[in-house]
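Asks: sequence first, predicted model second:
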Amino acid sequence: MSTRSSATPRASRLASVVLAAALAVALSACNQKSAAEQRAEAAQLRAKGDFRGALIVLKNALDAEPRSTDTRYQLAQVYLDLGDSTTAEKEARQALDRGYARGPALGALAAALVMEGQHQKALDETAGGPDDPGLSTARGDAYLALRRNDEARAAYEHVLGKRADDPAALVGLGRLAIVEGHADTAHGYADRVLARDPRNVDALMFKADLVRAGEHPEEALALYDRVLAVSPQHRTAHVEKAYLAIGLRKPQMAQAELDLAAKGAPGSLLVAYTQALLHYTTDKPDAARDVLYRVLKAVPDHMPSVLLAGAVDLKLGSNYQAEQHFRRYLERNPANVYARKMLAQALIGSGHGDEARTVLEPVLDARQADAEVLALAADANLKARRYDQAADLFARASALDGASATLRTGLGLARLGAGATDDAVRELQAATALDKRSPEAVEALVQANLRLGRRDAALDAALALEGAQPDRPLAHALKGQVLAAQGKADAARASFARALQLDPGYYRAAASLSQLALDANQPAQARQVLVDFLAKNKKSVAAMDGLATLAERTQDSAEVTRWLEQAAAVDPHAIGPGVDLCAHYLRTGRTDKALELARRLQVSHPENPDLLDLRGKAELAKGDLPAALESYKQLAQTLPRSAPALMQVAALRLVMNNTTQAEEDLKSVLAIQPDFPSAQLELAALYVRKGSHDLALMVAEHMQKQHPQGAAGYQLQGDILMAKHQPAPALAAFERASALHATNELAIKIDNALRQAGRAADADSRLAKWLAAHPDDVRVLAYRAQTWMGANDFKRAAVQLEDVLRRQPGNPVALNNLALCYQALGDTRAQATAEAALKVAPKRADVMDTLAWILVGKGDTARAVTLLREAQALAPKARDIRYHLAAALAASGDKAAARKELDGLLAGDMRFAQADEARKLMEKLKTGG
């Protein structure tokens, strides 16, 4: 009884739980809406402007009916409402693929592509689609964006022919009217839509755009607020309000609107772009670049983002990257003058003034050139030191904008460069007269007068600025600079101190005070000035860099590291301090730290050329040639017009013995910069290795034409002729090179050519004459010893080499050659000298070979074989080393291995010094000796 009674409550409780669960499931099933009902609910929410709510309901509908094309299409529409064009495109494609009506689905797809800026793609992918109003309107928008106005008009009018008051088509015609300069007509189209439907969001947005273009920002804001009253989640209205706020210099208002837009449409391309624009206008270029990197990764062809990315890179000083963005933009929009100006600015910044002028050429015509275009072209000529052309262009620009002190300043600098000093000073004085408060004009005038030695005039200009701006630090800093140049250190110090008093964060003044202390030979005081400045400006990277520079003067590496690490820590993502620290790590042999830092910084700066270069250098220092090659290939892709970057790639391919690709790279280098000397020399060397001596000579002749007063082309010609075994004409080329620029290398080459031509006496005489004029030329002294060794005069060579080693005790070549001389003379010092050479150069094959051959003579064949195998691995083509290995193996008793080495040796080129000995050894081994 007790058992039964204890079991019953548990059973009843379990039954209750099961019953409750079953009832919950049943009730849930009864209350579950169908997918069709959820789509209807989503449509109602969308009509009320609750796009996020509609999205949630549609996702539930998709869970209930995963293969529903209706749900996919509605999702595409809602994502378009939210500004998430990428996801809208995906949903529209899925609706199409699964059989939804082609007209509406293609219309959604076209609208998404237009939103992404892919206008031609929108037309291409929807060509031949059915007659659908939404599709026709979207195609009209694409035509309009591509400036194909007649086709846009036809598309909109086709829709209106079927639906006379279609709001989207009317708004499209309104936008077309704006493009064609008919603002009143555009207003008429907007008003026509709003008369029928005052809550039409598209018409309200268009009307707001119109009044904003008419410079009525407050009226535009009111219209955007009307949009938000109808559709609170309308992300474009928030974005447009943010645009207005950016233009009105109200960054806080702009950020608030963008936060609301992002909350309603977290994946919106437009929101992200506008956020980047806000960062750019509030001087946060790093943040802007991070946002744009994500935008362009998702939508590479969003042209507004491409243009903004160029402007951001330009502000960050990344001229090459900026150039690539502006070029991409101009490919799509060749008539955009702003992009053309920005491209020219980037080219000027990267030192390509000639190309900047070419870029500006289409807009330099007198009928259409504005002052800014002329000024940029002038600046390009100024950078290229074409001062007369620069002056002419600055003068034309000044004629268009006579009130610009900046243009008159440029004209003054151009006149100064052309040598017209009085005219230059007059122009700079005119610039300061136009704007007494212009720091650029006054500074240019002060610097010009200082350069001309007119220190009193420079002081007058600085004092005039001080009178106009007594509370600005620049005037006092300029006055201090002039006083310092006049030798009035105390007065200069007082001026710099006044500048710092006015602005405690004005680093220029602190740096000048520090320099004054250095000039007075007070390094401790120089350092203290910067330390005091840093105490008040704790995040001053410039001060930390200055302290690092002072530490470098005293070779205090630890102190340099400390300041550079502190500078880099101020902003771990900042490129400048990070690059400086990375370079310092490399200079001080901390390769792993350099590589780690470069890779970390690349996460936020993936295409920065300085980082790619430093990463490549670090990988080279670690001996990782394939990784270094990849880094420099990336660098060459990032800087496609940089000959030095591509030369790094070619040099690495040469080191890795990839001569075929290296040759192509070298040709590409010369296509970019035809007078790149190292590329010409390496290409000629490749031609010589291939036996294409005539091609190599063409390179040399080209160098001679480019630089008739340069020695390199004639020296190269001599090298090639020596490779062709033509010492007499080679000698003439070397002598021509030496007449232009005499070097010990040419002295050695002339000596060698004379000997090859059978003129040993002349060679001795010329070499003696060189050494009489250059008695301490160790290189030539060592070379003369080699010539005596070649003549078997080992005694005189040994004396010469001993003299060389007194001058350079650790010279491995001299030690090795002296060991050979001692060995030939039977001197017991041979092995010790060879051991010393190996200690200095443990990985040189020739040094290993010398010591091993001495060991063979002493009967230590085991160590000799070990050294010779290692030497052969380092220099597999050195036939004398292979012969020595065979001889050592034979001496050790391993005759089979010796014969194997000799078989391989005798099957190849037998033109080496000990070829006869090799043959004799083989005969001896064959006869069992």
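Replies: Perfect, I can see it now.

Asks: only C-alpha atoms for contact and neighbour calcs from this point on.
Replies: Noted.

Asks: do you have the strands of the stretch 651-800 of the chain handy? List them.
Replies: With DSSP state E, counting those that start in this stretch as the definition, the stretch 651-800 of the chain shows no strands.

Asks: so where do the strands sit in the protein?
Replies: With DSSP state E as the criterion, the chain has no strands.

Asks: who's in contact with the nearest residue to A108 once chain neighbours are set aside?
Replies: Nearest residue to A108 in three dimensions, chain neighbours excluded: A92, at 6.0 Å (C-alpha to C-alpha, 6 or more residues apart in numbering). Contacts were defined as C-alpha atoms under 8 Å, 6 or more residues apart in numbering; by that measure A92 touches 72-73, 76, 105-106, 108-109.

Asks: list of residues touching stretch 525-540?
Replies: By C-alpha under 8 Å, 6+ apart, stretch 525-540 touches 504-505, 507, 510-511, 513-518, 543-544, 546-547, 550, 567, 570.

Asks: just the buried residues of these.
Replies: By neighbour count, with 16 or more other C-alpha atoms under 10 Å, the contacts of stretch 525-540 hold 504-505, 507, 510-511, 513-518, 543-544, 546-547, 550, 567 as buried.

Asks: among the residues you listed, which are in helices?
Replies: Using DSSP state H, the members of the buried ones among the contacts of stretch 525-540 that fall in helices are 507, 510-511, 513-518, 543-544, 546-547, 550, 567.

Asks: for comparison:
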Amino acid sequence: MMNFLLKKILFFLCIYLLASCGQDSKESLSKKEQVYIDRAAVYEKQGLHRSAIIELKKAIQINDLSLEAHYQLAQIYLSLQAGELAEEELLKVKAINPEKENLEFNLIKSYFYKKEYDRVYSEINRIRRSAIKNYDLDILLADTYFAEKKLEKARSIYLRYMQSSPNSSEPLVGYARVLLAEGEKAEAEKILEKILEIDQTNEDGLLLKAQLALLQDKYIEAEEMYYQLKLEDSSDFLTHKKIAVTQGLIRAKVALKKFDEAYGIYNEFLENHPNSTFALYQRSIDEFKSQDFSGAEGTLKKVLNAAPGHSPSVMMLGVVNYALGDFSEAEELLREHVTNNSSAGTKSFELLAFIHLKRDEPHEAKKLMQAALKLEEGKQRAEVYAIKSLAEVLSGNQGSAQKDIKKALSIGPENLSVQLMAGQMYFHMHHYKTAINHLNKVLASDAGNVVANKLFVQIYLKRKHYKQAEKHISQWLAGFPSASEVHYMKGIVELAKKDEVAAKASFKEAVSLEQKNISAASELVKILIKEESYAEAMSYLKTIIKQDINNIFALRSLLYAGSKSGEELAVAGFIESELEKSESLDGRLFISEYFYKDNKLDKAVKYASEAMVIAPDDFRAHMLMGQLRLASGDYISAEESYGKAVQLSPGSEEA
């Protein structure tokens, strides 16, 4: 009996001990979770964001439903302007406690950092229907207006709160940003003084003050301020402030001609943040400057994979594709940049104008430059006048061209782009001596400049100074042996000297160095067709067409080479398959005319119809359709097509 009682007591004792161990274990885990949360708060105060994030993630591993850990993590992501990560954590907070204080506002803030501005407006309007006006919401609304360059709307909100809350720094900071964006430097300086009177350590105020010093050409002052901000930044995370400070400090050092120090800061940043968007973007610029266009293209694609829609990278990729001669892709990217970025400025307009100049469409280029001048009314951008001068000279308006280039040079006499375009404009006017003066200024600072070097060679060729052209090519080649364009121009000089064997080798080298060098590939194709090497010519032509389906020379040459080698049907099929992948108007008009001449009216009508869908107001498409309907005996439809063509071009005798 005694043994039985002892066993029972031991049994209950074990159960009690196990239960108390479980309770101790739970309490221990809860304490551990709190230790991680508290440690994270300490790290966050020290600016050690990465360390704080690690501690909070440890707390969440212990308790996935930790409201405090998820909310603290969201707050850190908001302070780092990482909208997507912040939203993710805030949605977890909402699932745990939908009534958490400030949750709605923080979610809207995450949309702001994600640049989902329509969503910000929508959520603010929804909250306002059920609640009175809120200071934080209004400031966020003003910040959104500022981000979208709606400066007047932003200004009015900031001004209202500057009056009603004179000791609040947010409206003052916002208003100072507006003033700087509008170029009102003196007024901005007064506002920044007020901000720093309220709080001497206000980071936004100090950053704007450094920015203002740069704008005022006070480079020593700017350098000191940026350097101080860099020293005080203890963050172990890549913040927007860190990027702004790094960029500002580099600009100040460059302006003070402290190039080694500028490179030191730049290299230190790349070393510490090699895979950051900023670092990759900067690397693409370095690759572009060293004429490694394919490398720049690859780097920019990495940026856009990591940060889709990153506006500077979209534009830079357009620039790279332009340099590679892929004008269709360049145009698409630059138009995307202009459409999706209300603050795009004139740079994309300028490059789009260059594309039109390349296509011998100077009137379109001129229209773009007129739009650019209206876009930045009151601001004088030398490059816009310079490009307009090129459009004018190519339109036959030499007087207007000279007037525009003089204006451009008066605004930016040291601007290398303007000097380059001055060289181009005087080249087109056959004022070679003046052109050379401007091009020399460019090459003195940028020996590898492709356009300037090409123009020099072209001037020598125009004058039949072949030895000087060869000498220039040798110097260019010595400095940039891997630049595709130098081998292309070497081939052009060799062609001028009737040495087709040497030219063919140079063009092949140019294409092997840069597959997208369409100019070199086109010259190579001409030689191959002349030699009746049709299979090799067709290989290069297919590569060109894959890059630029609008290249009529390549389309025509491919069909010719195909017909000569008995593969006309196969190459026509290849062109059709490439057209299916694009919305090419010119390509469709070309292939429609080809099928018309080949008596394949059904296919001709198919592609003419597709062209009319792509460009309903294209005169050529309606004229071609009228011709096709006439050939098939459908006179009523033919009359309609020609009637539409007459509406589009009333002065056309042909229509």
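Replies: All right, it came through fine. Note that the structure is a prediction, hence the values are computed from the model and not measured.

Asks: D301 of structure 1: which of the ones in helices among the buried ones among the contacts of stretch 525-540 of structure 1 is nearest?
Replies: Using C-alpha to C-alpha, A567 is the member of these that lies nearest D301 of structure 1, at 36.9 Å.

Asks: how close does the closest one get to Q528 of structure 1?
Replies: In this view, A567 of structure 1 and Q528 of structure 1 are 18 Å apart by C-alpha to C-alpha, to the nearest Å.

Asks: and for Y73 of structure 1?
Replies: Going from Y73 of structure 1 to Q528 of structure 1 by C-alpha to C-alpha gives 70 Å.

Asks: so for these two, which sits in the more crowded spot?
Replies: Ranked by neighbour count (other C-alpha atoms under 10 Å), Y73 of structure 1 and Q528 place Y73 first, with 23 against 14.

Asks: neighbours of N608 of structure 1, just the number please.
Replies: By other C-alpha under 10 Å, the residues close to N608 of structure 1 number 20.

Asks: could you do E332 of structure 2 as well?
Replies: 13.

Asks: how about the helices in the stretch 1-150 of structure 2?
Replies: 2-45, 49-62, 67-79, 83-96, 103-113, 117-130, 135-147 (DSSP state H, counting those that start in this stretch).

Asks: out of those, nearest to P308 of structure 2?
Replies: helix 83-96 (12.6 Å).

Asks: now do the closest one: distance to the chain's middle.
Replies: 30 Å (C-alpha atoms, centre = their mean, to the nearest Å).

Asks: would you mind listing the buried residues in that helix?
Replies: In helix 83-96 of structure 2, the ones that count as buried by 16+ other C-alpha under 10 Å are 83-87, 89-94.

Asks: same check on stretch 362-372 of structure 2?
Replies: Buried residues in stretch 362-372 of structure 2, counted by 16+ other C-alpha under 10 Å: 362-366, 368-369, 372.

Asks: any chance of the residues you listed in JSON lines, with distance to H430 of structure 2 too?
Replies: Below are the buried residues of stretch 362-372 of structure 2 laid out as JSON lines (distance: C-alpha to C-alpha, whole Å):
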{"residue": "P362", "distance to H430 of structure 2": "18"}
{"residue": "H363", "distance to H430 of structure 2": "21"}
{"residue": "E364", "distance to H430 of structure 2": "23"}
{"residue": "A365", "distance to H430 of structure 2": "21"}
{"residue": "K366", "distance to H430 of structure 2": "21"}
{"residue": "L368", "distance to H430 of structure 2": "25"}
{"residue": "M369", "distance to H430 of structure 2": "24"}
{"residue": "A372", "distance to H430 of structure 2": "28"}
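
Asks: determine which two of the residues you listed are furthest apart.
Replies: Applying C-alpha to C-alpha across the buried residues of stretch 362-372 of structure 2, the maximum distance is between P362 and A372, 15.1 Å.

Asks: not counting sequence-adjacent ones, nearest residue to L483 of structure 1?
Replies: That would be A492: by C-alpha to C-alpha, 6+ apart, it lies 5.1 Å from L483 of structure 1.

Asks: do D503 of structure 1 as well
Replies: Counting by C-alpha to C-alpha, 6+ apart, P473 is the residue found nearest to D503 of structure 1 once chain neighbours are left out, at 6.5 Å.

Asks: got the contact list for that neighbour?
Replies: Counted by C-alpha under 8 Å, 6+ apart, P473 of structure 1 has contacts 498-500, 502-503, 506.
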